[in-house]
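[1] here you go, sequence then predicted model.
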Amino acid sequence: MPFLRTSLSRAISLGLVAALLAGCATLPEPTPADTRAEALGHVQVPQTWAVPVSAAPVDAGWLATFGDPQLDALVREALAHSPDLAIAAARVEQAAAQVDLANAQLKPAIGLLGRAGSRSVADLVSTLNGAMLRLTWEVDLWGRLRYQRNAAIAQRDASSADFRAAQQSLAASVARAWFVATETAQQVRIAQRMEADAQRLVGLSRDRLRVGAGTEIELMSARTNHASYRDALQQVELAHRSALRAVEILVGHYPAAAIAPRTALAPFPGPAPAGMPLDALDRRPDMVAAQRRVAAAFDLVGEAKASFWPSLSLSAGHGRVSRDAIEIQKSLDRTTSSASATATVPLYTGGRLTGNVRLRTAEQRAAVANYAGLALRALNDVETALDAEASLAAREALLRAAAEDSRRAAALTEDAYRIGKSDLREVTDRQLSADAAEVALLAVRRERLVRRVDLHLALGGDFIAGS
C-alpha cells in the first residue's frame, strides 16, 4: 500500500513541522525545594530539632529495634490481609491506568472501518461495501496533552506515596495495639495479685477476730475490699480481651481474643537518630504525596492554558470500496486513499476556558496550602514525639523508684498489722498506693514505646530495612 504510506508520511510530517514551528514545550514541574519555598517561605525551619537529639541519618527497619519476633510476624500478616491497604493498592493501580490513558492520547490511533449491506429492489441509491484502514492523530502543538500526561504521572506518584504511608501507618497501628495488649496482660496479673492480697487480708482479719485482736467491722471492711478487687479484675480482663481483639482485627484474624500476648513489655530501644527537619519533609511519604499533588495541579493549570490555542488533528486512510449501482450500470470496485488535517480554533466558549483556568489555579493554590499545613504538622509531630520521649524517660525513673518504695511500705504495714501495730485501713491504703504506682509505671513504659513508634512514623523512616 505505497499510497497509504505516502499519505500517512505526509500527514505525520505536516504535524511534526507544525509542532516544531510552534516550539511549545511544557514548563518544568515545581521541585520539592520549589514547593517548600512557596509553601513555607515565611517559616524559618532550623537546621536541627529544638529537642537535643542525634542528627545522624534516619535508619530504616525501626520495627526490628523492639526485638519482638511476634510483633514482626503480626505486621507481616497485617500487610498481607489488611482491607484498607488493599484499597490503597487498588488506587495505585487506578492511577497507573490513568497514566496509560493519558499516554495513549499522545499516540496515533489506527482502526479498521468496514461496511456491508444489501439494497432492496425499489432502492435506486447505491450501497457502499468495503473496508478501510484509518489513522487519526491529534498533534500536541501547545503541550495540552503532555500536561495531561504529566499530571497523571504526578497523581500516580502521589498514590504510590499514599500506599507507602498506609503501610507505615498500619505497621505503627499494629505495634501500638500490641503494646496495649501486652500492657493489659500485665495489668491482669497485677489485678490478680491485688485480688489475692485482698483475700489474704480477709483471712488475716478473721484470724485477728478469732484471737480477740480484731473487730467484726475490720472483717466486713476486708471482705468489701476483696469484692472491689474482684470487680476490678473483671474489668481489667475485659479490657485485655478488647485489646487482643483490636490486634486481631488489624492483622485480619477473627476477633476472638484468642491471640497469645507477650508476658512483658519489650525493652525500650536505644536512642533513635532523627536527622534534620528538612530531610523529614523529603522522606515522609505523606509529604511526598502532597508535593506530587502540587505538581499535578501545576500541570493541570498548564493544560487549561493550552486549551486557548488551536488544535490540529491529522487523519489518513486506505481501503477498497465496491459500489453496487442501479441495474443499468455495472458494479464498480476500486481502491481509495485519503489524508487530511483539521484545525480547530476556539473563538468563543462562553467563558468556559477562562473559568477552567481560574478553577485549576485555585486548585493549585489549595494544593500548596495543603502542603504547608501538612509540613507544619509533620514538623510538630517530630518535635512533640522527641519532647514526650525525654519527659517520659524522666517519669519512668521517678515512678520506678516510687513503685519500689510503695511496695516496701505496703509490706512493712502488713507486718505491723499482723502483730497489732497497725489497722486494716492503713494496710489497705498502702496496698492501693503500691498497686497504683505499679500500674502507673506500666502505663508510662507502654507510653514510651508508643511514643517511639510515633517518632519513627513522624520521621518517615521505613519500618522494614530495604523496603
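    Perfect, thanks for sending it. Residues are numbered from 1 along each chain as shown.

[2] please count neighbours and contacts with C-alpha atoms only from this point.
    Fine.

[3] please list all residues in contact with the most centrally placed residue in the chain.
    The C-alpha lying nearest the average C-alpha coordinate of the chain belongs to Ala166 (Cα atoms, centre = their mean; 2.7 Å). Shown in contact with Ala166 (Cα atoms under 8 Å, 6 or more residues apart in numbering): Leu85, Ala88.

[4] kindly recompute the last result at 7 Å.
    If you count contacts by Cα atoms under 7 Å, 6 or more residues apart in numbering, Ala166 has them with Leu85.

[5] wait, is it part of a strand?
    No. Using DSSP: H, G, I helix; E, B strand; the rest coil, the assignment for Ala166 is helix, not a strand.

[6] quick one: secondary structure of Pro267?
    Applying three-state DSSP: Pro267 is coil.

[7] roughly how far apart are it and Thr35?
    The span separating Pro267 from Thr35 equals 41 Å under the rule Cα to Cα, to the nearest Å.

[8] looking at those two, which is more packed in?
    Thr35 (21 against 13; other Cα atoms under 10 Å).

[9] and the helix or strand containing that one, what does it pack onto?
    Element membership of Thr35 [criterion: DSSP states H and E] is helix 32-39. Of the remaining helices and strands, those touching helix 32-39 by 3 or more Cα pairs under 7 Å, 6 or more residues apart in numbering; DSSP states H and E are helix 352-418.

[10] can you tell me how far the residue nearest to the centre of the chain is from Ala11?
    For Ala166, the distance to Ala11 equals 48 Å [Cα to Cα].

[11] Leu85 too?
    Applying Cα to Cα to Leu85 and Ala11 gives a distance of 48 Å.

[12] what about versus this one:
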Amino acid sequence: MNVDCSKRIFLWSLLVLGTSCRSTHLEDVADPGLAITEEKWSLGNPSSVSVSPQTVMDLLLLPEEAVELIQRGLAKNPDAAVAQARLEQAFALWKQSRWSLMPSVDLQYSQARTKQNFIGLPIPGAENQVLSTQFQSYGLGLFANWELDLWGRLRAVKASDRAGLKAAEYDWQFYLLSLSSQIAKAWADAVIDERQWHLAEERSLQIERVVGRVKDRYANGLETSRGLDTTTLDWLNALQEATQRRQRVETSRRILQALVGDFPTGAESLLGALPVYDTGVPSGLPSELLERRPDLLAASAKVEGSRQRLRATERELFPRISLTGSLGSSSPELQEVLSPDYSIWQLAGNATQPLFSRGLIRGRIAWRKAAAQEELAKYQSLILSAFKEVAVALQADVLLREQLGQSDKMLVIAKRDQNQAEQDFAKGLAGLYQVVQSRQKRLTQEIQSYEMKRQVFQNRVDLLMALGGGWESPILETVSSLPEKDLLH
C-alpha cells in the first residue's frame, strides 16, 4: 500500500514538473541594438575631412576661462554628486546579484538549556508526582543552501542588474554632459549680458548729454518744449533698458555661480573673449556619431534590462530546485563540541513548484512584457528625436552664422557712419543731432550683434549635445567598461 502510494506521488510529481518546464509562449521584445543608420548629414559640398570625436569637440572653441568653470562645476556641483551616488547604488545592486548565483554558507553556534517534564509515566513511587530533568547542549556547524539555476532565472536577474548598472553609468555621463553644456551657455550669457549692459549704459549717457544741451537751448528759447520732452523720453527709455540689462547681468552671474557650485553672490565680473566661428560644421558628419550619445546608450541598456527582467519573471513558472546541507557537532559539554565523536551532518534536496500562484506570475509576465515594449518605444522615439536635434542644429548653424555675418557687416557700416558724422560735425557740415543718431545706431547694432553671437554659441552647444558630447574630463571615465574582476575593487 505504501509502495503504491509512493508511485502515485512520484508520477504526479513528474507530471507537474513536466508541464511546468514547458516553454512558455513569449513574444520576444526585439533587440534594439543601436539602430543608427549609416547615413551622413550633409550641408553643401561633401567634406573630404575625416571627422573624429576630437574634431567635433573642437567645434566649440571654448576659452580657458570657460573650460576652468566647467571643470569646477563637474567637481563641486552637488547634483553631480547625486548622479554619482545613483551610479554607486546601481553598482552595489549589481554586485549583490552576482553573489546570488553562489551558495550561501553560514556558521552557527548554539547553546541551549532545556527542562523536560514526564507526566503520566508509571514510575513506582511517583504516581502522583511530575518528574522533570534538565540538560544542556552545545552546537557548532556550517549550514549551506544553494539554488540551482537550471532555468537561468538568477542569471537573468544578474543580467538585468548589469544592464541597470550600464544605464546608470550612461545617465551619469549624460548628466555631466548636460551640466557642462549648461555651464558653457551660462558663461556665454554672463559675458554677453555684461557687454550689452555696458553698451546700454553708454547709450543712456550719450542721450543724457544731449538732454543737457537741449535744456540749455530750451532755456535760451532755441528749442520747443515738445523737443525737450521727446529727448527726455528717449533718455528715460535708454536708462530703463540699461537697468533691465543690469538685472539680466546679475541673474546670469548668479545662475553661473550656482552651476559651478559657488554661492550665488553675483559679484564676479566676466569679460572673457567669446569664441569666433569663422568656419562652419564640416559637411558629411557620419550619423554613427550618435552612437556615443549617453542618453541613447542608457535607453538601449534599459531596453536590455527590461528584457532580462521579463525573462527572469517567465522563469518563475519553472520549479525551483535547491540543495541544503549542514555539517557540525552537538554535545552536552562545551569542551567536546569539536570532538569528531559528536559530529552530525545532513544533505537534502527540494523542489518547489508554484501551483495556485501561476495566474499571479502570468500577470507579472504580461506586465513585464508591456514594460519592455514601453522601453523599446521610448528608445525608438529617442533615436528619432536625436536625428531631429542634429538636423535642426546643423541647419541653424548655417543660417545663424549667415545672419551673424550680415550683422557684422551692418556694424561695420554703422561705425563708418559714426566716424563720418563726427568728422562732418568737426568741420561744421553736420549738426549734433546727426552725430547722436549715428552713435545710437552703432550702439544698437553692436548690441544686436552680441545677441546673434549668443544664438550662434548656444546652437553650437546644442549641436554638440545632439552629437553626444565634446568635452573631455577624467570624471567621465567609465565604470562598467572595466573587467569584472576589477569592478570588485
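    In hand now; what should we look at? Keep in mind it's a predicted model, so treat the numbers as computed, not measured.

[13] TM-score for this pair?
    For this chain pair, the superposition-based TM-score is 0.82 by TM-score structural alignment, normalised by the length of structure 1; 427 aligned residues with a Cα RMSD of 3.2 Å.

[14] show me the contacts for the aligned residue in structure 1 for Leu376 of structure 2.
    Using TM-score structural alignment as the criterion, the counterpart of Leu376 of structure 2 in structure 1 is Val368. Val368 of structure 1 makes contact with Ala39, Val294 under the criterion Cα under 7 Å, 6+ apart.

[15] and Val368 of structure 1, how far from Asp162 of structure 1?
    The gap separating Val368 of structure 1 from Asp162 of structure 1 is 17 Å, by Cα to Cα.

[16] does Trp142 of structure 1 touch Ala306 like I think?
    Yes. Assessed by Cα atoms under 7 Å, Trp142 of structure 1 is found in contact with Ala306 at 5.8 Å.

[17] which SSE is the spatially closest residue to Thr232 of structure 2 that is not a sequence neighbour in?
    Take Thr232 of structure 2 and drop its neighbours on the chain: the residue closest to it by Cα to Cα, 6 or more residues apart in numbering is Val211, 6.1 Å away. Per DSSP H and E, Val211 of structure 2 falls inside helix 153-219.

[18] kindly report the same for Glu147 of structure 2.
    strand 131-148.

[19] in that strand, what counts as buried?
    Neighbour-count burial for strand 131-148 of structure 2, counted by 16 or more other Cα atoms under 10 Å, picks out Tyr138, Gly139, Leu140, Gly141, Phe143, Ala144, Asn145, Trp146, Glu147, Leu148.

[20] list the contacts of the last one.
    Applying Cα under 7 Å, 6+ apart to Leu148 of structure 2 gives the contacts Ile321, Ser322.

[21] for whichever residue in structure 1 pairs up with it, give its distance to Lys107 of structure 1.
    Using TM-score structural alignment, the partner of Leu148 of structure 2 in structure 1 is Val139. Noted for Val139 of structure 1: a distance of 9 Å to Lys107 of structure 1, by Cα to Cα.

[22] same deal with Ser173 of structure 1?
    Relative to Lys107 of structure 1, and taking Cα to Cα, Ser173 of structure 1 is found at 45 Å.

[23] the more surrounded of these two?
    Between Ser173 of structure 1 and Lys107, Ser173 has the larger neighbour count (other Cα under 10 Å), namely 20 against 13.

[24] can you find the partner of the more buried one in structure 2?
    In structure 2, Ser173 of structure 1 lands on Gln182 (TM-score structural alignment).

[25] from Pro294 of structure 2, how far out is that match?
    Applying Cα to Cα to Gln182 of structure 2 and Pro294 of structure 2 gives a distance of 16 Å.

[26] so which elements touch the helix or strand hosting Ile255 of structure 2?
    Per DSSP H and E, Ile255 of structure 2 falls inside helix 225-259. Where contact means 3+ Cα pairs under 7 Å, 6+ apart, helix 225-259 of structure 2 is packed against helix 153-219.

[27] quick one, the helix it packs on and helix 225-259 angle?
    160 degrees (axes from the mean of the first three to the mean of the last three Cα atoms, to 10 degrees).

[28] and helix 153-219 of structure 2 against structure 1, how far off on average?
    With mean Cα distance after the TM-score superposition for structure 1, helix 153-219 of structure 2 departs from structure 1 by a mean of 1.2 Å once superposed.

[29] any idea how far that helix is from the chain center?
    Centroid separation for helix 153-219 of structure 2 versus its chain: 19 Å, with Cα atoms, centre = their mean, to the nearest Å.

[30] and stretch 344-361 of structure 2, which residues are buried?
    Gln353, Ile361.

[31] how about the strands in the stretch 1-150 of structure 1?
    Using DSSP state E, counting those that start in this stretch, the strands of the stretch 1-150 of structure 1 run over residues 109-115, 127-139.

[32] so how far is Leu140 of structure 2 from whatever residue of structure 2 lines up with Ala232 of structure 1?
    Correspondence of Ala232 of structure 1 to structure 2, assessed by TM-score structural alignment: Glu241. Distance, Glu241 of structure 2 to Leu140 of structure 2, using Cα to Cα: 85 Å.
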